[in-house]
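Asks: Curious how this folds, go ahead:
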Amino acid sequence: MDAVCIVCRNDLYDDEWDRYCCRPCQHRIDDNLAALAGPPVWQDTKRGRRLVSGLFAALPEELEPGARGAGPRISGSKSAPIPARMGPLNDSANGGLVNDLEEWVRDWASRGYATPCNGVRPQYRMDQAVTTLRFNLDTAVRRHEAINSFAEELQMIRGTCEALIIGAVPPRPLSAICPCGTRIKFHLDTPIRHCKSCGTDYGHHALIALAVATQAA
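Replies: The predicted structure follows:
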């Protein structure tokens, strides 16, 4: 039986059998990480301007009501100010998207191929987490049996940033607690997730059932 990439489920090439995911998937993971860090960089494409990096740094620009990273801000008025848009505020604050990535840094560190970093400012923490994960990615794709869960959660983080920046509603992640105590995040269309702590595989229906049980508890 041919070995398959646990991210895209395509067959691995003969020289990829020492990996859990194929090289194209590794490149996509690296691209998603790179897109989150650093200052905002826009690129002109056939479909218009596209933010190719600095997605996390662009979130604070979206806190002002009516603001958009690619366009002008709406001018103020003499009326009372409208509260800041809470989505970007929550996602760029401590404990938001930064913490989600730092959880993976701690997980990789517990396996011996990453070093947790200490920081205060969310942007610094994001940049350090991305740098650490990118530096150790080649090891993780060979040794981490839940690299598919990391790839999916990373795609969720990037999608959330992009949706908030263009003003769309980001997909709402669901959450379940594995009996081992580990939190598993997923979407309604997630086919399978792997608990990074105990190694249990959960199919789609099992994830939904686990989420319902978590909410009931």
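Asks: from here on, contacts and neighbour counts on C-alpha atoms
Replies: Noted.
Asks: so how far is the helix ranked longest in the chain from its chain's centroid?
Replies: Secondary structure assigned by DSSP state H gives helix 147-166 as the longest helix of the chain. For helix 147-166, the gap between its own C-alpha mean and the chain's C-alpha mean amounts to 4 Å (C-alpha atoms, centre = their mean, to the nearest Å).
Asks: Show me which positions of stretch 66-74 end up buried.
Replies: A67, R68, G69 (16 or more other C-alpha atoms under 10 Å).
Asks: With stretch 103-112 instead?
Replies: If you call a residue buried by 16+ other C-alpha under 10 Å, then stretch 103-112 has these buried ones: W104, V105, R106, D107, W108.
Asks: Dump those into a markdown table; add distance to R28 and secondary structure as well.
Replies: Listed next are the buried residues of stretch 103-112 as a markdown table, based on distance: C-alpha to C-alpha, whole Å; DSSP: H, G, I helix; E, B strand; the rest coil:
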| residue | distance to R28 | secondary structure |
| --- | --- | --- |
| W104 | 17 | helix |
| V105 | 18 | helix |
| R106 | 22 | helix |
| D107 | 21 | helix |
| W108 | 19 | helix |
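Asks: ok, now how distant is the residue nearest the centre of the chain from I29?
Replies: Centrality entry for the chain: nearest residue to the mean C-alpha point is L154, 2.5 Å, by C-alpha atoms, centre = their mean. L154 sits 8 Å away from I29, going by C-alpha to C-alpha, to the nearest Å.
Asks: Between the buried residues of stretch 66-74, which sits nearest A3?
Replies: Here the nearest of those to A3, counting by C-alpha to C-alpha, is G69; it sits at 42.9 Å.
Asks: OK, contacts around the closest one?
Replies: With contact set as C-alpha atoms under 8 Å, 6 or more residues apart in numbering, G69 has these partners: A58, E61, E62, I165, I166.
Asks: before we go on, could you also do this sequence so I can check it against the first one:
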Amino acid sequence: MDAPAACIVCATGLYDTEEQTCRPCTERVAANLRALPGPQGLYAQLADALHPGSSSGGPAVSGSRTAPLPVRLEVLNAMTERGPVLGPLEGWVRDWEQHGRATVDETGTLQQRLDHAVGTLRFNLNWAAAQHPAFADFADELHLILRRLRTATGAEKPPVKVPVACHCGQILRVSLDMDGIDCRHCGAGYGRDEMLHLTPTRRAAA
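Replies: I've put the predicted structure just below:
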């Protein structure tokens, strides 16, 4: 008997009514898209996180011996036309346009462009989940965009990094969201399981 078809995003077995993506993964992608646009969306919230020391969780500036930068560069980059948010989203719109399922619109403000890109992706989401061969890549990239925005706006704190010892003695900093790490000192590579079994340093234990 043939093995049941599996979801291309999470590898869960599919029901007969599902084509290549399971319903929970499709709904999760839809929720991620809904979190982005509009005046209350995560993209608009970047403006409030732009200045250092803002309530978004950016680095505090009091007590610094040098003058702080006027803006947080990683947030400013996320707001730009070719940055890690609007750039990839409009890239997917261009991709879906080749399938006759979207229309690129690069007019208006960056917020308007973001809203249009998300709107057309949401409108065609069921088609993409069922038929687009790279839907898993889209879901993964959208997840990364959401994490970046939530971290920048303070909705999600960056994962805590713990210092561990490489076999050569070099200290590496790892977190639970990492797939692995390479030691720049000796070149040793550790997969996720190996990385999580490295010995924490005394600083981590403290």
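Asks: How close are the two chains, by TM-score?
Replies: Superposed pair, TM-score by TM-score structural alignment, normalised by the length of the second structure: 0.68. Supporting alignment: 156 aligned residues with a C-alpha RMSD of 2.7 Å.
Asks: if I've got this straight, K157 of the second structure is in a helix?
Replies: No. In this structure, K157 of the second structure is coil, not part of a helix, as judged by DSSP: H, G, I helix; E, B strand; the rest coil.
Asks: I figured it was touching T151, is that so?
Replies: Yes. Taking contacts as C-alpha atoms under 8 Å, K157 of the second structure lies within contact range of T151: 5.4 Å.
Asks: Helices of the first structure, residue ranges please.
Replies: 23-36, 55-58, 86-92, 97-110, 122-135, 137-143, 147-166, 204-216.
Asks: Now the fifth one on the second structure. Mean distance?
Replies: So the one you mean is helix 122-135 of the first structure. Compared with the second structure after fitting, helix 122-135 of the first structure deviates on average by 0.5 Å (mean C-alpha distance after the TM-score superposition for the first structure).
Asks: which residue numbers in the second structure go with that helix?
Replies: Mapped onto the second structure using TM-score structural alignment, helix 122-135 of the first structure spans residues 110-123.
Asks: who's in contact with the matching stretch?
Replies: 30, 33-34, 36-38, 43-44, 79-81, 86, 89-90, 93, 102-107.
Asks: Buried among those? Need that as a selection in PyMOL.
Replies: To isolate the buried subset of these in PyMOL, counting by 16+ other C-alpha under 10 Å, use the following:
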select buried, resi 30+33+34+36+37+38+43+44+79+81+86+89+90+93+102+103+104
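Asks: quick one: contacts of stretch 9-25 of the second structure?
Replies: For stretch 9-25 of the second structure, the surrounding residues in contact (C-alpha under 8 Å, 6+ apart) are P4, A5, A6, C7, I8, A129, A130, Q131, F135, A136, A139.
Asks: top of those residues by neighbour count?
Replies: Per-residue neighbour counts (other C-alpha atoms under 10 Å) across the contacts of stretch 9-25 of the second structure peak at A129, which has 27 neighbours.
Asks: For that residue, which non-adjacent residue is closest in space?
Replies: Residue nearest to A129 of the second structure in three dimensions, not counting chain neighbours: T21, with 5.6 Å by C-alpha to C-alpha, 6 or more residues apart in numbering.
Asks: Residue in the first structure paired with that neighbour?
Replies: In the first structure, T21 of the second structure lines up with C21, judged by TM-score structural alignment.
Asks: Count the residues that sit near its match.
Replies: By other C-alpha under 10 Å, 28 other residues sit near C21 of the first structure.
Asks: cool, P158 of the second structure as well?
Replies: Around P158 of the second structure there are 15 residues (other C-alpha under 10 Å).
Asks: what's the nearest residue to I177 of the first structure if we skip its chain neighbours?
Replies: With sequence-adjacent residues excluded and distances taken as C-alpha to C-alpha, 6+ apart, I177 of the first structure is closest to R183, at 4.5 Å.
Asks: Is the one you found in contact with R193, as I believe?
Replies: No. Contact criterion C-alpha under 8 Å: R183 of the first structure and R193 do not qualify, at 11.2 Å.
Asks: More neighbours: which of the two?
Replies: Residue environment comparison for R183 of the first structure versus R193 gives the larger neighbour count to R193, 23 against 15, counting by other C-alpha under 10 Å.
Asks: measure the closest residue to A35 of the first structure other than its chain neighbours to A80 of the first structure for me?
Replies: Here the nearest residue to A35 of the first structure in space, its sequence neighbours aside, is S53; by C-alpha to C-alpha, 6+ apart that works out to 3.9 Å. S53 of the first structure sits 34 Å away from A80 of the first structure, going by C-alpha to C-alpha.
Asks: next one: C117 of the first structure
Replies: When distance is defined by C-alpha to C-alpha, C117 of the first structure is 41 Å away from A80 of the first structure.
Asks: Please apply the same query to A209 of the first structure.
Replies: When C-alpha to C-alpha is the yardstick, A209 of the first structure and A80 of the first structure sit 45 Å from each other.
Asks: Appreciated, that's everything.
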